[in-house]
Structures are given as structure tokens and as C-alpha cells.
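Novice: build me a model:
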Amino acid sequence: MSTVEATEARATPTAEKPELVPGAVLIPFILVTCCFALWGFANDITNPMVAAFQKIFLTGATEATWIQVAFYGGYGVMAFPAALFIRRFSYKAGILLGLGLYTIGGLLFIPASSIGEFYPFLMAYFVITCGLSFLETTANPYILSMGPAETATRRLNLAQAFNPVGSLIGMYAASQFILARLDARGREARELLPAQEFEAVKAADLEIVSQPYIMIGIVIAVLFLLIALMKMPNHKEAAKTDASLKAIFGRLLRSKKYVEGVVAQMLYVGAQIMCWTFIIHYGTEVFVAEGMMEKDAQVLSQQYNIAAMTIFCVSRFICTFLLKFIHPGTLLVYLAKGGVCLSLGTVLLGGQGGLYCLVGISACMSLMFPTIYGIALKDIDGDDAKLASAGLIMAIVGGTFLPMLQAGVIDNWNMGFVSAVEASFTLPLLCFVAIAVYGYRTAKIHDASPY
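Specialist: So this is what the prediction gives:
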């Protein structure tokens, strides 16, 4: 090589790796990522409330699970209106409306606690998740758009990694500020109380339940102001294809990877909510059988739930790193297979062994939501991406009917070889089987090339 050629070779810039988060949008990225943590808080302070309201209002598991129906039903109702809203206005407007509804829902716990009935709480939960639906429909594609397309899935996984941080805080608040402070009397003792004394106990417990939601409503209001005052990136693209709703839905329905992704997401969310809601019932059954008081058993079970979320959080960071080397569909298959095996242990082992398996499922679930989301949205952009995102957020409605089915198993199972609570975890097992199939089809059929 001549001297001139060597000089030119040294002067030729090497291909730069695409940035994960460009410096110009770092602050907006951080603010939007805070939203991921805050809806994680709402999700996971609420899951243990099924057991809490079951005791406070003396209901069965099925009736108490209406909390999850109201909570996750908001996603099903508001996802597409949220997509149409951000299509008409902007991502920033969608974030602000979501935060506003979240704030209102949290503050609705004030009148709900004063009324002292079950159904006003369902309304408060529903309003919160109408806000969360706007946030998730908006924040996920917003994060994907904040940088190069090559790093979009990793960027979303990074933002989603902070979701379990909020979830951990929510679980801790449920354990220490709600479950540990509720009146120690169990269901049978409460049923024997005179009406006036029962109402006094119920009112005190409902005030305890409401306080964290009211506080988070105030925190959300502060974040609302910060984002309202911040200049946020505005990703508006000129329409490259027919942007009519009919044409967009037609294109989405023709994408097998997207349609299957919506189904996989619905089953994943259902499995997640089932595992994190009914771990309280599972652990309480285990510890009461060992001679523990019901309240102490519930509080200890929530500690196992916190351990599960800690594992979930750590595993998400690890799996986000692994995505640099492993195709998302392939990693999804491995994680889903692990979920199947651990669910089987939860059903068949029972006792402490089954509880450990139930905790371990969270390691397998850690990357499923953002990975399914990223796979399903790959190669979809513009207005199509906004509505496609809404479909994936609407899939969170799986958190309504699947936990209700599990509660029905708990209330009605009467075969002796496994308990009703143990048998109910067959449902998450089946969900993980379907997710494994989607991961396989993604890696081998839909997208044979690496991301």
C-alpha cells in the first residue's frame, strides 16, 4: 500500500454504531421513562388489593377480582381512543392527558373511602387505567422514535427496565403501608363482629388502602407540570401510504407477525397478572397450613411477591443485555419454556417448593412485554405504528378475564390431588406455551434475520 493510500485509509471514518439514546433527546427520554416506573407502581400496588378487598368487604375471590377487571378494563376501552388522540395531536399531548387521568383516578380514592362501598373504588381504578392506557399507548412508540431504528427494541427494553422499579416500590407500599397496617382480624373474626364495629373496622382499613393512591396522585401531578413545561421532541411524519383508518387496519390485519403479537401480548399480560395477584393466595395457603395467622401469612406472601419483582427487575436488565447477541424471538422461546417448567412446578409441588417456582416465573416473564411489543411493531411506522401500538396496549385486557378465570378455578375447584389455588396456575402455564410458539414463529418464520 502506498503512503497516500495509507493516509486515505486512516482518514476514512469507520462506521459508527447507532446511538441508543441521542443526547438531544436525553432529558425527554428520562421524563417519559419515569412514566414507565409510575404505571408499574399502579399495577403492582393494585394486584395485592384483591386479597385486601376480599377481606375488607367479605367477598369471594371472584367478586374481589372485579378490581382487576376495572383496572385492566381501562386499557381495553381507551387504547384506540388514545391512538386516535395522539394521531390528531401529538405524543406530548397523549402523555399529558394520561398523567391527568392518572392524577384524577388517584384523588378519587378520597370520596371512595368516604363512601365506604366497593364500587366507587372500581370507578377510581378504572379512571387510573384510562390514564395508564393513554400513557402506554403513547410512551412505547414515543420511546421507539427517540433515536435510530436499529436500536429501537433495545431502547424500549431500557425504558421498560424501569417499569419493575416502580413495581417494586408499589409492592413495598402494598406490603408495608397497606397489608401490614390493616386490622389483624381475619375473615371469620370479622364476620362475627357487630354491624357497627364491623363498619368502623372497614372504614379504618379503607382509609389505609386509599392513602398511597392519593399520594401517588400528587406525585403524578408534579410530573405533569414538568412535562408540560419541557420542550419535547415532535415526531410527525408525512404519510407515505394511505392514512385512512380503514387502510391502516387493513395493513395491520394482513401482518401475521403483528396479529399474533397482539394475541401473545394478551396472554402474557394475563399470565403476569395471574402470577402476581394470586401469589398472595398461594403463599397464604402455604403459611396458614404451617400454623401462621392469616394476616401475617398475607404480609409474608407479599414479601415473596417483592422478591419475585426484584428477580424480574434484575432479569430484565440481564435480558436487555443478551438482546445484543440473541434474536428476540429466540430469547422469547427460552424464557417461555422456563415459564412452562416453573408453572408446572407451581401446580404439582405445592408448599414451599411450589412457592419458590412461582417466584421464579418472574425471571422468565421479565422481557416478554417489551420484546413482544418490539417484535410486533418492527417495520411498522407513522400512523400505522400509533394504531398498532394501541392494539398491543388494548391486549392488556388479558389482565381482566384471565385472572377472573383463575379466581373461578379457586372458588370452584374441588378435586383433591392438588388444591384449588395450585390448580389455578395451569392457566399461566398454557399462556407460556402459546408465547413460546409465537417466539418460535418470529425467529424461524416471520423474521429470520437478526434485529
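Novice: rest of the way, CA atoms for contacts and neighbours
Specialist: Noted.
Novice: list of residues touching stretch 8-27?
Specialist: Outside stretch 8-27, the residues within contact range by CA atoms under 8 Å, 6 or more residues apart in numbering are 29, 146, 147, 148, 150, 151, 152, 154, 155, 232, 233.
Novice: how about it: buried residues?
Specialist: Within stretch 8-27, the residues scored as buried using 16 or more other CA atoms under 10 Å are 20, 21.
Novice: follow-up on the earlier one: among the contacts of stretch 8-27, which are in helices?
Specialist: 29, 152, 154, 155 (DSSP state H).
Novice: out of those, which are buried?
Specialist: For those, buried by 16+ other CA under 10 Å: 29, 152, 154, 155.
Novice: and of these, the nearest to residue 190?
Specialist: Ranked by distance to residue 190 (CA to CA), these are led by residue 29 at 48.7 Å.
Novice: list the contacts of that closest one.
Specialist: 21, 143, 146.
Novice: cool, residue 275 as well?
Specialist: Residue 275 makes contact with 358, 425, 428, according to CA under 8 Å, 6+ apart.
Novice: second chain to compare with the first, below:
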Amino acid sequence: MSSITSPSSASRAAATTAHSNYTTPLIALTTLFFMWGFITCLNDILIPHLKSVFQLSYTQSMLIQLCFFGAYSIISLPAGALVKRISYKWGIVTGLAIAAAGCALFIPAAGYRIYALFLGALFVLATGVTILQVAANPYVTILGKPETAASRLNLTQAFNSLGTTLAPLFGAFLILSAATVAATNATPEQLDAIRATEAAAVKLPYLILAVAFLILACVFAALKLPVVEEDEQQGEQLPGNSAWSYRHLVLGAVGIFVYVGAEVSVGSFLVNFLAEPSIANLPEADAAHYVSYFWGGAMIGRFIGSAVMRYVDDGKALAFNAIVSAVLLLITVTTTGHIAMWAVLAVGLFNSIMFPTIFSLALHGLGKHTSQGSGILCLAIVGGALLPLVQGTLADTIGIQMAFLMPIACYLYISFYGVKGSRPRAS
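Specialist: So this is what the prediction gives:
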């Protein structure tokens, strides 16, 4: 009797073949995660640098994060519609080209030495990064088995953390070190020349990044990436008329909002916090090197998480990390010296799996609504614009150390989402 391959067997065979063809595109996508991690973390160096150049308060310096992450609130939903229309691949190419233009705008901003121009350049840069996020994050979850989506996204996000680890070293060497030397050797009469030198220090780094984004845009335009229709995603789709119908997506969007807000708030204040006499009393250029420990911890945690989460429930792992992060921040605000310093730096290790895990849990079961859901989640990244502004106001009023109380509330919500709010269901 001859054997006949059933449709289900054929489908499984086709899926297995498809999965084996996803290795090259996933490798290519990791470069994007690296680049936007690098460019986002460079803001942590830009904040103390421009704070010195323009003599800003903490609240005013947080306008950098407001403009950068504020782009997500304006661009995310249109970006979701754009990616749905032109495909994940061309969404990535478009995002890279816009990011390159944003980096190039730093050159005239530094030349004219106007803070508003820096903020405008950051907004354009963030527009490109937003489109990249909307396209690349769900693309990674689709390219492979649905049950390993969180693990896969954690692995690619580990390379995002590699970018965030290297960015402070890059910024300290090319931006803060030049400014420190100029300030040390200057007399009061040379103040304007010092500010001009400090402003000009951003030109070379952002020119290098503009070229890198353009090269990547050309590479992705030439690559043959698999076209995956959302209707064909693996896994069973939950019922729902739109992405907004899914309770676990909406709660996940809140989770993304508070997570990004907490992470950016902590990272943005690290250089100034470590410079405090009661903490480590470090010069800004030296403090920037320690910021790499914060982001390096996130990188290590994501590599560990990508392996461990193949065996541990995603929601429970998320809740555990969130609770530990809250405890570490409580230690940060109640102690001084090296204990407070290493407690806040250790938060990076436990931040590691949060963003990709929340993202993949929130998109689970959305099927044809995945692009819209991704746009909603990227819209929630606006938390990185608003919550650092809140922490900046707290730092100006109750002190930079006590301001770290704010992210604790964020991590408590994330622990709730991991335990209960992430359970997939349509409203």
C-alpha cells in the first residue's frame, strides 16, 4: 500500500523547511537590534553632555528623552500601517534611511549650538528607530515557532544590549572626554569657546552613525528576506475584531510604557547619580564607563534568558525579575556609597528579559492583527519620554537619589503583568 502524505503532515514539513530558512534573516535582524540599542543608550551620554553645554536643569535635560521617545507616540501607529502596506523588509529600509537623516542633522545642530535643533534631530532619528522597532520586533516573533518566540526575541535583544553596553564607552571616548579636557584647561574668559568645543564633540560620532545606518539600509534593500503574511502566522489566533480587543495586549502596552519609562529613567540619571559625592563622586567621563556595567548586565541577562526561558514560564520569569529590580532600587534609595552604586547598576541584569518578554506575551494570538498590535506596543514606548521627565522633576525637588522611588512602582506593575495580566484572551 502506497503512503499518502496528509495535508497536516505536508504543512508540518513545509513549516520545518521554513524554520530552517529563517537563520539568515534572523542574523541580519540582530544588526538592527544592536544599532537601535546603541543609538538609544547614547542618549545617556548626550544628557549630561548637553546639560553642561546649555547649563540645563534635570527637568530641561530630560527633554532629550521626551523628544526621542515622544516620537513613538506620534509615529508608532502610522508606522504599523506603513509596515502592513509595504512589508517588514521595506519598513526596515525606510526606518534605516530616516535614522541616517536624523544622525546627519546633529552636525548643523552642533554648528549653530541651539538646543532646539538637537531636540529636532533626535525626533527625526527616533522616527526612524520607531519604524525599525515596529517592523523588526514582530518579524522576529513570526520567523520561527510560536512557542519559542519569547526566547528568540530575547536572543536578538541580547545584541540590542551589546549596543547599549558599547555606547557609553563610545560616548565617553568621543564626547565626554573631549569636553572634560576642555573644561579642565579653560579660564572663565574662554567659557564660550569651551561650550562651542563641547557642542562640536557630537559631530563625529553621529556622522559615523549616519553612515552606518545608510550602509545597513542598502544591505537590507539588497537582501532577499522571507515574506510572511500575518494571516499565515503559526499558532491559533484568538477571536477579536482589532488588536485593541485583546486584554493581554492592552495590559502589555501599559507594561511596555512603565518598563521603558523605568529603564530610561534609571539609565538617564546614572552618570549624574554616580557623580554625587555621597555615592561614588566620579567625574562624568569615568561615570560613563560604569554605565556600561548597567547595560552589560542587560546583555548577559538576555543571553541567559534566551536559554532559560525555553524551560521556564515566560510570565513567571518576568515577574521574578521585576520584583528583584524593585528591591534593588529600594536599596539604592536607602543606602549610600558603593552599596547604592552597585545596587542601581545591578538593575540592568534583571531588566534584561523584560521588554522582549512583555512584547512577545502581548502579541501572542493576535494573528492578522499583529502589525497593529506591534504599533500599539511601540506607541507605549512613549513611557520613555514621559516618566524620565517625572523623575527629572522629582530630582529637582526631592533630590536625585530619592527620585529613584518612581521606577519601583513601574516594576511592581510589571510583576502583576507577568503573573496575571499576560494571560492571552480577547475582551
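Novice: ok so, going back, of all pairs in the buried ones among the ones in helices among the contacts of stretch 8-27 of the first structure, which one is the farthest apart?
Specialist: The largest distance within those, taken as CA to CA, falls between 29 and 154 and amounts to 13.5 Å.
Novice: can you map out the strands along the stretch 251-400 of the first structure?
Specialist: Counting by DSSP state E, counting those that start in this stretch, the stretch 251-400 of the first structure has no strands at all.
Novice: just to revisit the earlier point, reformat the contacts of stretch 8-27 of the first structure as CSV; add distance to residue 397 of the first structure.
Specialist: Converted to CSV, the contacts of stretch 8-27 of the first structure look like this (distance: CA to CA, whole Å):
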residue, distance to residue 397 of the first structure
29, 27
146, 27
147, 30
148, 31
150, 30
151, 28
152, 25
154, 25
155, 25
232, 30
233, 30
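Novice: now do the contacts for the equivalent of residue 358 of the first structure over in the second structure.
Specialist: With TM-score structural alignment as the criterion, the equivalent of residue 358 of the first structure in the second structure is residue 344. Contact analysis of residue 344 of the second structure by CA under 8 Å, 6+ apart lists 266, 294, 328, 329, 332.
Novice: now do residue 344 of the second structure against residue 93 of the second structure, distance only.
Specialist: 37 Å (CA to CA, to the nearest Å).
Novice: number of residues surrounding the counterpart of residue 284 of the second structure in the first structure?
Specialist: For residue 284 of the second structure, the aligned position in the first structure is occupied by residue 298, per TM-score structural alignment. Close neighbours of residue 298 of the first structure, defined as other CA atoms under 10 Å, add up to 27.
Novice: residue 298 of the first structure against residue 278, yeah?
Specialist: No - under the criterion of CA atoms under 8 Å, residue 298 of the first structure is not in contact with residue 278, lying 10.9 Å apart.
Novice: mean offset of stretch 67-75 of the second structure relative to the first structure (after superposition)
Specialist: Comparison of stretch 67-75 of the second structure with the first structure after fitting gives an average deviation of 1.1 Å (mean CA distance after the TM-score superposition for the first structure).
Novice: also stretch 252-262 of the second structure?
Specialist: Compared with the first structure, stretch 252-262 of the second structure is 0.4 Å away on average (mean CA distance after the TM-score superposition for the first structure).
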